[in-house]
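Enquirer: Can you look at this prediction? I've put the sequence above it.
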Amino acid sequence: MNHALAPSYDPTQFESRLYEQWESSGVFAPSGEGEPYCILLPPPNVTGTLHMGHAFQHTLMDALVRYHRMRGFDVLWQMGSDHAGIATEMVVSRNLAAEGKGETRDSLGREGFIGKVWDWKAHSGDTIERQMRRIGTSGDWTRKVFTMDAMPAEAVVEAFVRLHQEGLVYRGQRLVNWDPVLKTAISDLEVVNQEEDGFLWSIRYPLADGTDYEHVEVDADGNEILRERRDYLVVATTRPETMLGDTAVMVHPDDARYAALVGATVELPLSGRRIPVIADAYVEREFGTGVVKVTPAHDFNDYQVGQRHGLPMINILAPDASINDNAPEAYRGLDRYAARKQMLAELEAAGLLVEEKAHKLQVPRGDRSGQAIEPYLTDQWFVKMDALGARGLELAAGTDGKPGDVRFVPGNWINTYRHWMENIQDWCISRQLWWGHRIPAWYDDAGKAYVGRDEAEVRAMNALGDEVALRQDNDVLETWFSSALWPFSTLGWPDPEAMAARGFDRFLPSSVLVTGFDIIFFWVARMIMMSDHFTGQVPFRDVYITGLVRDSHGQKMSKSKGNVLDPLDLIDGISADALVAKRTSGLMQPKMAEKIEKATRREFPEGIPAFGADALRFTLAALAGPGRDIKFDLGRAEGYKNFCNKLWNATRFVLMNTEDRVFDGAPRPRTDAERWILARLDQTAAEAARHFADYRFDLLSQVLYEFAWNDFCDWFVELSKPALGGDDADAADSTRHTLLHVLERLLSLLHPLVPFVTEELWQAVAPRLGLSGTIMRRPYPVPGELDVEGFQAAEIDVAWLKSMVSALRRVRSELNVAPTRQVPLLLAGGGPADHARVARFGSQLRFLNRLERIEALEDGAEAPPAAAAVVGELKLLVPLEGLVDLDAERSRLDKEIKRVTGEIAKCNGKLGNATFVANAPAVVVDQERERLADWTRQHDALVAQRAKL
C-alpha cells in the first residue's frame, strides 16, 4: 500500500512518530555485518539539558552514523551520560532545600544523600536523552551506559588499582583549585577566569637585623629621580590576606638594585615571622618595584618557586576559606575577606601600607558556585603523567616524521594538543564529594592507606585481620577519570565475558570522536593515554574538532546576555512570552531581567516559529566550517525550512505524475534531460563521499542543496514536463521512472542531514520502485551506480537548453508578459550547433516558454523592434509590437546595458591585475576570459537592439 503524503509540509505531524518507529524497530543497533564503524557520544551531564552546542555536535555525529549505516557498515553509536559529581550534588541539594523538610546533605549522611541522588536520577536524569531523541539522534539506546552503572564502576576501580600497583597513582600534598563553597578540589576546566575591578596594595616588609640598602629610582628616560637609604622592601599584592602564609620575598637574580640583599631576611608584617630574600628568574624586574612576595601554599606560580628553593608550605586557609590556626590568633576564624579588611587597617595604622590603587585583575571563579577559587594545599590522589604523557604525545603527534595513530581534523589542533602534553603536570583525580566513584582505598587508625578492589582484597593482600579497623576514603574520583575510560569501559572492560558480548575487539578503536577544542586535554588526551595504557589501543582514529555555536552577532551564548537559544524551541516553536520567561528565569538582578526582556521582545516580537528538527540540523551542518565558530542565524533556519517544503512539493509533483505505476530496475533514459540529471546525480554522489571523508559538512550541505533545489526541483521537474505531456508514451514512462529513481536517490543523499522529511517522503516514493522498509537501510548513493558514460553530450546540450529557457524567462519577466501568453521567438546568428539544438529542442522550448512559434531570420534581414537576449552566439529576439510599451523597453535596455557594462568592467579589472593573472589557477583565468567574451557579446547585441529603438 502506498504511503499517503499530506498536502503540505508540517514537521510536527511526523517527526516524533518516525523516531518512535525507528527506535522500536531496532534499526539503531549494530547489524553485526560489514566493516565496523563506531562513534562515542561525549557523555552529557545527567543534570543537563540540550543546548545549541549539543545540537550542533549531535547533528554532525548523527550524519556520520546514518551515512555509514547506509553504506553497509556495522555501526555502533555508543550512547551514555555522565554522573557529573559537582553539578548533581548541587541540583539535589537545591531540591532538598526547596522541599522545605529541613533535610540537607549533611543531615541525611552519605548513604541517605546518595539514595536521594538516585531517586532524582530515576525521575529527572534522563531529560537530555529525551531531547536528543527529538533532534533525531540515532544511537543504540539499548546499550547506553551511565558512568555510575555497575559495568563502568568496575572499570574505574580496576583502573585505579592497577595504576596504584604500577606506582602511577599516589597520594600527596599539592596545590589544587579549591572551591570554598563546595569544599572540594575542582579541575582547571571548571574554573572561569573573569576580569574584575580590584586593588593593588603596596606594603612595606621591614628588613631584619638593622639591614638597609641604597634605593634608587629612575624615570622612563633613565634619569635618576630618587636616591635614599631604606630599611625595608616594598611588595605589591592583590591578595593581602595571603601574606600570612608568605615564606619568602623574591627579586630577579640580575637586578642590581637588590643584589646585596639576596640571603638577607625580612620581618613579615603582622606575624613577626622572619622570611628570606631569594633570587629567581620568575620575577619581572620592570613590573612594580621588582620585589614580589612568595606564598607557595596559595599561588600556583609561587608553589613552583617554593619547590625550586625548598621553601616551607604554610596553608593559612580552612576548607571554607576562613583563616585557620596557622595564622596569628587575631585572624583565626575570620572569613578571608574580613581578614583582609582587618589586616589592611592594621597595616595602615602601623605605617606599613604604602599605597592602594585600582587594578584590573583576573579572578578565578568556580563555574558551578560562582565563588572565587583559592589555590589550596591539600592531600589528594594524583596520577603521575610523565611517562603517560610522553606516550600520549607520540600516539597523536607521531615520531621520526611519521604521523601518529590519532589524526586531528582540522590538523592545526595537534599544535594545541602538543603544547598541553609537553607541559603536562600530575593529574589530581580526587574530589571531596559523595556522589561519584568512591576511591578504593582504606585507612587504618595510623592513617596508612591500602588500595584494593574491595576491603576483603585489602585485608587479604596485607594480612590484616578483623581486629584491624579500616575506614574507606571519603573522597570520590573526579568525573574526568571515569570519562577517560569511556572508550573501553563502555565495551565491557575488564570483564572478558562483557567484552565479548559488547564487541570490544570489534569496536575499539572507534572511528571518530566529535568534540570541542576546549576539552582536548581534559578528555581527548586522557582517553588516548588511558586506552593505550590499559588496552594497547588508541581510543579512536580521528578526532574531529568543532567550533562553538555563537549568536548571529558572533557573541558567545550565555544566560546573562539573554542570547541563549534552546534548540527545542527552534524545533517546536515558542511564544514571545514563554521565551522571555525562560530567558529571565532565575536572574536575581531586576535590571538585567528587564534588559533581557526588552532585547528578546525586540528580536522576537512574535516568538520563534516551529522550524522542525530537519531545518535546524541542515542549518547547523551548513554552518559547520572546519574548526570555526559558527554564527547561528534564524534566517538560515527559515531558509532551510523552505528547502524542506520545496522538497515536499517536488515529491508531490512526482507522485501525482506516477500514480498507479511501479518501476523496477535501473532507469533507461530516453531524453537528454534524463541523461543530464543522472550524470548530475553521479557527480553529486562523488562529491558527497569526498566531503564526508573530509568532515566538510558545510560543503556537503551546499552540494546537496544545489542538486536538490536547482538541478532536481527546479530544472529536472520543469524539463520533464514536455515528455510527461507529450505524445511519446515510451518517453513519458522513461521520464516517470527517472523522476522516481533520482528522487529516491536524492532523498537517500539527504537523509543523514535531514532524516525525518526524507523518511516521510521516501515512504511515499519507495513503493513505486518496488521498495519497502526504511530509508535508513537503503544503500547510500555512490558514483558509478548507473553507467553514465557517454552522457557528457547530454550535459552540454541541457546546459544550452537551460540557458535558452532562462534567457527567455528573463525577457518575459522584464517585459511583464503574463505567464499564459504565447509569444513568438526570432533567432539571429548562431552556428550550426545552435541551429541543430533549436531543431532538436524546439518542442521543449515552445512548451517551457509558451512560444507560439520559433523562426530564424534570414541573413541580412531587418529584425523588428524586439526584446533581446544572447546565448553564446545566438541572438534571441521577442518582437515587441503589441506586447509592450516601446519607451519602457528603451528604459529596460538602458538598464541592462549598464548592468552588462559593469560586469565587463569587473572582468577587465581582474584580467588587468598582473598579480591575479600570475597567481590564479590557469583554469580560473581562462574562465574569466570566457566570461569577458560572453559579456562583451551580450553588450554588443544589446547596444545594437537599443539602436533599433
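Expert: That came through, no problem.

Enquirer: Please make it C-alpha for all contacts and neighbour counts, starting now.
Expert: Will do.

Enquirer: Okay, helices next: where are they in the stretch 701-850 of the chain?
Expert: 717-724, 729-750, 755-765, 792-815, 832-840, 842-849 (DSSP state H, counting those that start in this stretch).

Enquirer: cool, the stretch 451-600 of the chain as well?
Expert: Using DSSP H, counting those that start in this stretch, helices in the stretch 451-600 of the chain cover 455-462, 479-484, 486-489, 496-502, 504-507, 526-535, 567-572, 576-584, 590-603.

Enquirer: Between those, which one is closest to L808.
Expert: Nearest of these to L808, taken as Cα to Cα: helix 567-572 at 40.5 Å.

Enquirer: related to what we said a few turns ago, mind putting the helices of the stretch 451-600 of the chain into TSV with mean neighbour count?
Expert: Formatted as TSV, these follow (neighbours: other Cα atoms under 10 Å):
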stretch	mean neighbour count
helix 455-462	14
helix 479-484	22
helix 486-489	27
helix 496-502	14
helix 504-507	18
helix 526-535	21
helix 567-572	20
helix 576-584	18
helix 590-603	15
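
Enquirer: hold the first one in mind and look at this next one:
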Amino acid sequence: MSTPLSKNFLPDTVEEKWYQHWMDKGYFNSTPDDRPPYAVVIPPPNVTGVLHMGHTLNETVQDVLVRKARMSGFNACWVPGSDHASIATEAKVVQMLEKEKGISKHQLTREEFLKHAFEWKEKYGGIIYHQIKKLGCSVDWNRMTFTMDDHYYKAVIKVFVDLFNKGMIYRGARMINWDPAAQTALSDEEVEYKDVQGKLYYVKYLIKDDGSQMTDDSTKTTVIRHPSSVNYIVIATQRPETIMGDTAVCVNPNDERYQHLKGAKVIVPLVNREVPIIFDEYVDPAFGTGALKVTPAHDINDYNLGLKHNLPAIDTLNPDGTLSEAAEVFVGMDRFEARKAAIEKLREEGLLVKEEEYQTRLGFSQRTAAVVEPRISTQWFVKMRDMAGKALDAVASGEVKIHPEERFLATYKYWLENVKDWCISRQLWWGQRIPAWYDESGRFVVAETKEEAVKQFEAAFNTQPSSLTQDEDVLDTWFSSWLWPIEVFNGITQPDNEDIRYYYPTSVLVTGQDIIFFWVARMIMAGEEYMNEKPFEHVYFTGMVRDKQGRKMSKQLGNSPDLLELIQKFGADAVRFGILISAPAGNDLLFDDSSCEQGRNFNNKIWNALKLVKMWTLRQAQDDNQLASGNEQSENFAVNWFENRLNQVKAEVEGLYKGFRLSEALKTIYSLIWDDFCSWYLEWIKPGFEQPIEASVYQKTVSFFEQLMQLLHPFMPFVTEEIYHRLKQQTDDLCIKQIEPADNVDESVLKQGDLLKQIITGIRDVRARNNIKPKDAIKLHVQAEKNDFDPIENILKKQANTNEIFFVNEAVPNSVATVIGGNKFFVETEQQLDTLVQKETLQKELDYQKGFLLSVEKKLSNERFVQNAKPEVVEAERKKGRDAQEKIKALEESLANLS
C-alpha cells in the first residue's frame, strides 16, 4: 500500500531513493550492443573545485540530452571524469602544505610533493562527483576517468613523442607569457585581458653626442648640444620598472622631430647604459612623444624589434616577479614596489617630466589572477598551422556542427585562421612530465621511457650516456584534455578496441563558450590527427551564467550560490528547472533564486494535480446503445482536445531538441502542463463534488499524466519518476520508458478548444469588469448557431457558471455584450449593475479598440508593408482589424443598451 500523498512535493524524500534505484538497476551503465550509440563526454571539471553555476547549467543540459536519448532507443553513454588542472591544483597543494604542515614546496623532492598531491586529490577530488549525483546526472560511473590515470598518462606521453617525431613539437627560446605567482609559462589562451586604469610616465633619456659635446652635471654623462633641440629625448612608459632592461630607443624614420638623431645614442636612466637610437616604422609618431623605449626581454613587440635590429635582451625579472641581478638597481624588490622606487628615483634626478592617467589593457593569469609578464624563455611548442587547417575544414564542411552557429562559427574560424604555436611546457611538478631526456652536455632525445631514451642516444650520438636526466617541466593541462573524447575509451593506448569503435565519434559536446580555443578546437585537431575523424558530431555552446545585475558569477564577487545549498532549499528538480528556464540557446543568462522558486512551484502544481486525480472515484460507462449524456459529450471533447494538444507539443518539442533549443522545449512543456493540462483540461473533466468520473476518461487522464511526466522527465527526473509510480502500479521505470512518436493532429479540434478557452476567459473578464462574483450565476446569450457549440456547451456552462445557454439572433437588452472569436455574447445577471461604472469601463475599452483599429489600418495603408511582408503576416493584420471592428460594434451596442 502506497504512503499518503504529502501536502506539497518533498524532494528530499525521493531524490536519494530514486537515484539509488536507478544506479542499482544499472540504467546509466553502457556497453556496446546492437542499439545506436549516443555518447557524451563530460567536460572534465577541475579536481580542485566544486560545481559552480556554469557547471550546473552544463551538466543539466547534458543530462537532459542523455536522458532523452536513453528514452528514445539509443544506447546512452555519458562518461564522467575530472581534470588534474596542473596550475590550480599545484597552487592548492602548496597552500595546504604551508598552512597545515608548515612545509615549503622547495623543501620537498618531486616524489614527496606528488605523494602529497595525490593524497589531496583523494581527499577533495570526490566532492564534485557528489554534487553531480545530487543534481541527478545519469552518468556511467563505471567509466569514471581522471587525466592522471595510468592509461591516460601513457596516452599523453605517447602523443607527445609521436608529434615530436613528426616534427610538430619543438623546443626553443621564445617570448612567452609568464605567471609570476605560479612561476610557470602560460599559453596565449590562458591570459585574460582587462581594461585597467594606469599611468603614463614621461621620462628624460639624455642624448650622447659623438661630436660637439658638453657635460650634464646631474649625471656626469656626455650629451648632445644641438642648435635645434634639447639635450634629451622624452619617452612615455607605463612600466618604469623595466627601464633597466632597455637596449634601444626607437622612433619613426618619417618623424621630422628626430631626424637629427640618426646615429646618436642615449643614456638609459637609473643604470646609465649607453644604447642606440633606432628608426622603425613600427612606432606611431602620434602616440605619446613618438619615441619608444625598447625592452626586448619584457614585451613581445619589443622582442620582435630586437630580433629585427639585432638588439640584446636583458631579463631584469626573476621567476617570482622580483628584480634580478641584471636589473642592477632595486634587486630583489617586487616588480610593483620597484615601479614606485623607480618613479621616486627618476623624480629625484630630475628625469621625470610628468605623469598622467591612462587606461590600458593588462593580461592576467586565468588561474592565479596575477599580472602576466612577457618573458623570453626556453619552452616546448606545438606547431599549429597544419592541424588548425584540418580543424577549420571539419567545421566549414559541416562535419562538425556548431550550435548556435550564428554566434560562434565566426569566432571559431577567426582563431584558427590566426593561430599561433602552442606553448605546452609548464614549470610545475603536478602533471604529465615531459618525456625528454638530457645528458651532461645538454643533448637530448624524446622517448616514452628512460630505457628507450638510452637506446636512442646510442643510435643518435654513437655513445652510451653515463646518466640521463628527465626534463623537469610538465605538460599544459590542455595537452591532456584535448585527447579526452579518444582516451576515455582507451583510443590512444588501445587503438581499435571495441569501445572506441562503437562510441567514437561521440554524439554531442556541451561546453562553455569560453573554452572554444582551449579545448574544442584542439579536440577536433586531435581527433583528425589520431582517429582521422571528428571527435563529435555536434558542439553546443552554453551561455555565461551571470547574476541578476549582469555580472559574471565568481568566487571573488561572492555572487555565485552554493549548488548543494540550492538543492537543499529548493530540490534538484527545481534547481535544474531554474537554470534551464533562464538559458536561451547560446546566450548569457541572468540567474537568481527566483527561477528555482518557480521550479519548486511547478513541482507543487504537478503534485497537486496528482492529488486531485487520485481523489476521483470511477463510474462505469453507459450501455453502448444509450445516448451519451451532455456531460459525457463534454468529457469526450476535453479528452479529444487534450490528446491532440499533447501530440502537437510532442512534435514541437522534438523539433526543439534537434535544434538544441532546450530552454524553449522546457517552456513549451511547462505551458502544456501548467496551463493546458492543469488549468483547462482537468477543470473541464473534473466531476462535481462527491460525484464519480467516467472510468474511460479517468484512464485516459492517467495516460495523459504519464506521457506528460515522460516529456518532462529529462528536465526534472525525480518528481516525474515519483509521480509516474504514484499514478498507478507500474511494471517499468520512467527513466527508461521509451517515448512513443507523436500522432497526427486534428487542427479543427485544437481550434475549437482555443475558442472555448477564449470564451471562458472573455466571460471571466466581463465578470471582473462588472464586479460579478464567480459564484453568482449568470444567463448567457450567444448570437451564433447552436450546432457549433454542441461539443463544448456543457463545459462552457460549468466554467461560466450558467444553468443554460440561450442562442439568439439579436442583441439582448440590459446585458453586457462582448465579442469573442467572431461571435457576440450577452451576459445577463440578477445582480443590480452600476450602469455609471459599467459605462466608464465600456467607454475605456471602446476607446482602446478604436485606437488599436487605427494602428492596424495605418499599417495596412502602408504599401511597402503590404508588398514586402509575408502574405500570412498581412492576413493576420487584416484579421486583427476585422476582430477589432466586431468588438467596437458590440461595445457600442452595449453602451446603447445601458442608455
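Expert: Received the coordinates, thanks. Values in this document were obtained by computation on a predicted structure and should not be read as measured data.

Enquirer: related to what we said a few turns ago, of all the helices of the stretch 451-600 of structure 1, which lies closest to K948 of structure 1?
Expert: Between K948 of structure 1 and those, the shortest gap by Cα to Cα is with helix 590-603, which sits at 52.8 Å.

Enquirer: Distance from the chain centre to the closest one, please.
Expert: Computed by Cα atoms, centre = their mean, to the nearest Å, the chain-centroid distance of helix 590-603 of structure 1 equals 27 Å.

Enquirer: what's the mean deviation for the next helix-or-strand element following it versus structure 2?
Expert: Moving toward the C-terminus from helix 590-603 of structure 1, the next helix or strand (DSSP states H and E) is helix 613-622. Comparison of helix 613-622 of structure 1 with structure 2 after fitting gives an average deviation of 2.2 Å (mean Cα distance after the TM-score superposition for structure 1).

Enquirer: okay, and helix 613-622 of structure 1 goes to which residues in structure 2?
Expert: The aligned range for helix 613-622 of structure 1 in structure 2 is 572-581, by TM-score structural alignment.

Enquirer: contacts for the matching stretch?
Expert: Contact with stretch 572-581 of structure 2 is made by 11, 15, 56-57, 60-61, 134-136, 566-567, 591, 593-600, 603, 662-664, 666-667, 715-719, as judged by Cα atoms under 8 Å, 6 or more residues apart in numbering.

Enquirer: Using a markdown table, lay out the helices of the stretch 701-850 of structure 1 together with distance to W427 of structure 1 and mean neighbour count.
Expert: What follows is those, written out as a markdown table (distance: least, Cα to Cα, whole Å; neighbours: other Cα atoms under 10 Å):
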| stretch | distance to W427 of structure 1 | mean neighbour count |
| --- | --- | --- |
| helix 717-724 | 62 | 20 |
| helix 729-750 | 44 | 22 |
| helix 755-765 | 42 | 24 |
| helix 792-815 | 62 | 17 |
| helix 832-840 | 74 | 13 |
| helix 842-849 | 71 | 19 |
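
Enquirer: L883 of structure 1: which of those helices is closest?
Expert: In terms of Cα to Cα, the element of the helices of the stretch 701-850 of structure 1 nearest to L883 of structure 1 is helix 792-815, at 8.2 Å.

Enquirer: which SS state does L311 of structure 1 fall under?
Expert: coil (DSSP: H, G, I helix; E, B strand; the rest coil).

Enquirer: need the next SSE after the longest strand along structure 1, C-terminal direction.
Expert: The longest strand of structure 1 (DSSP state E) is strand 191-206. Toward the C-terminal end, the helix or strand that comes next after strand 191-206 of structure 1 (DSSP H and E) is strand 213-218.

Enquirer: Go through that following strand and flag the buried ones.
Expert: Buried residues in strand 213-218 of structure 1, counting neighbours by 16 or more other Cα atoms under 10 Å, are found at Y213.

Enquirer: one step back: who wins for proximity to Q425 of structure 1 among the helices of the stretch 451-600 of structure 1?
Expert: Closest approach to Q425 of structure 1 among these is made by helix 526-535 (12.4 Å; Cα to Cα).

Enquirer: Centre of the chain to that closest one, how far?
Expert: Relative to the centre of its chain, helix 526-535 of structure 1 is centred 24 Å away, using Cα atoms, centre = their mean.

Enquirer: What is that helix packed up against?
Expert: Applying 3 or more Cα pairs under 8 Å, 6 or more residues apart in numbering; DSSP states H and E, one finds that helix 526-535 of structure 1 makes contact with helix 386-397, helix 479-484, helix 486-489.

Enquirer: what about it, how far off from structure 2?
Expert: Once the two are superposed, helix 526-535 of structure 1 sits an average of 1.5 Å from its aligned residues in structure 2 (mean Cα distance after the TM-score superposition for structure 1).

Enquirer: Tell me the residues of structure 2 aligned with that helix.
Expert: With TM-score structural alignment applied, helix 526-535 of structure 1 matches the range 522-531 in structure 2.
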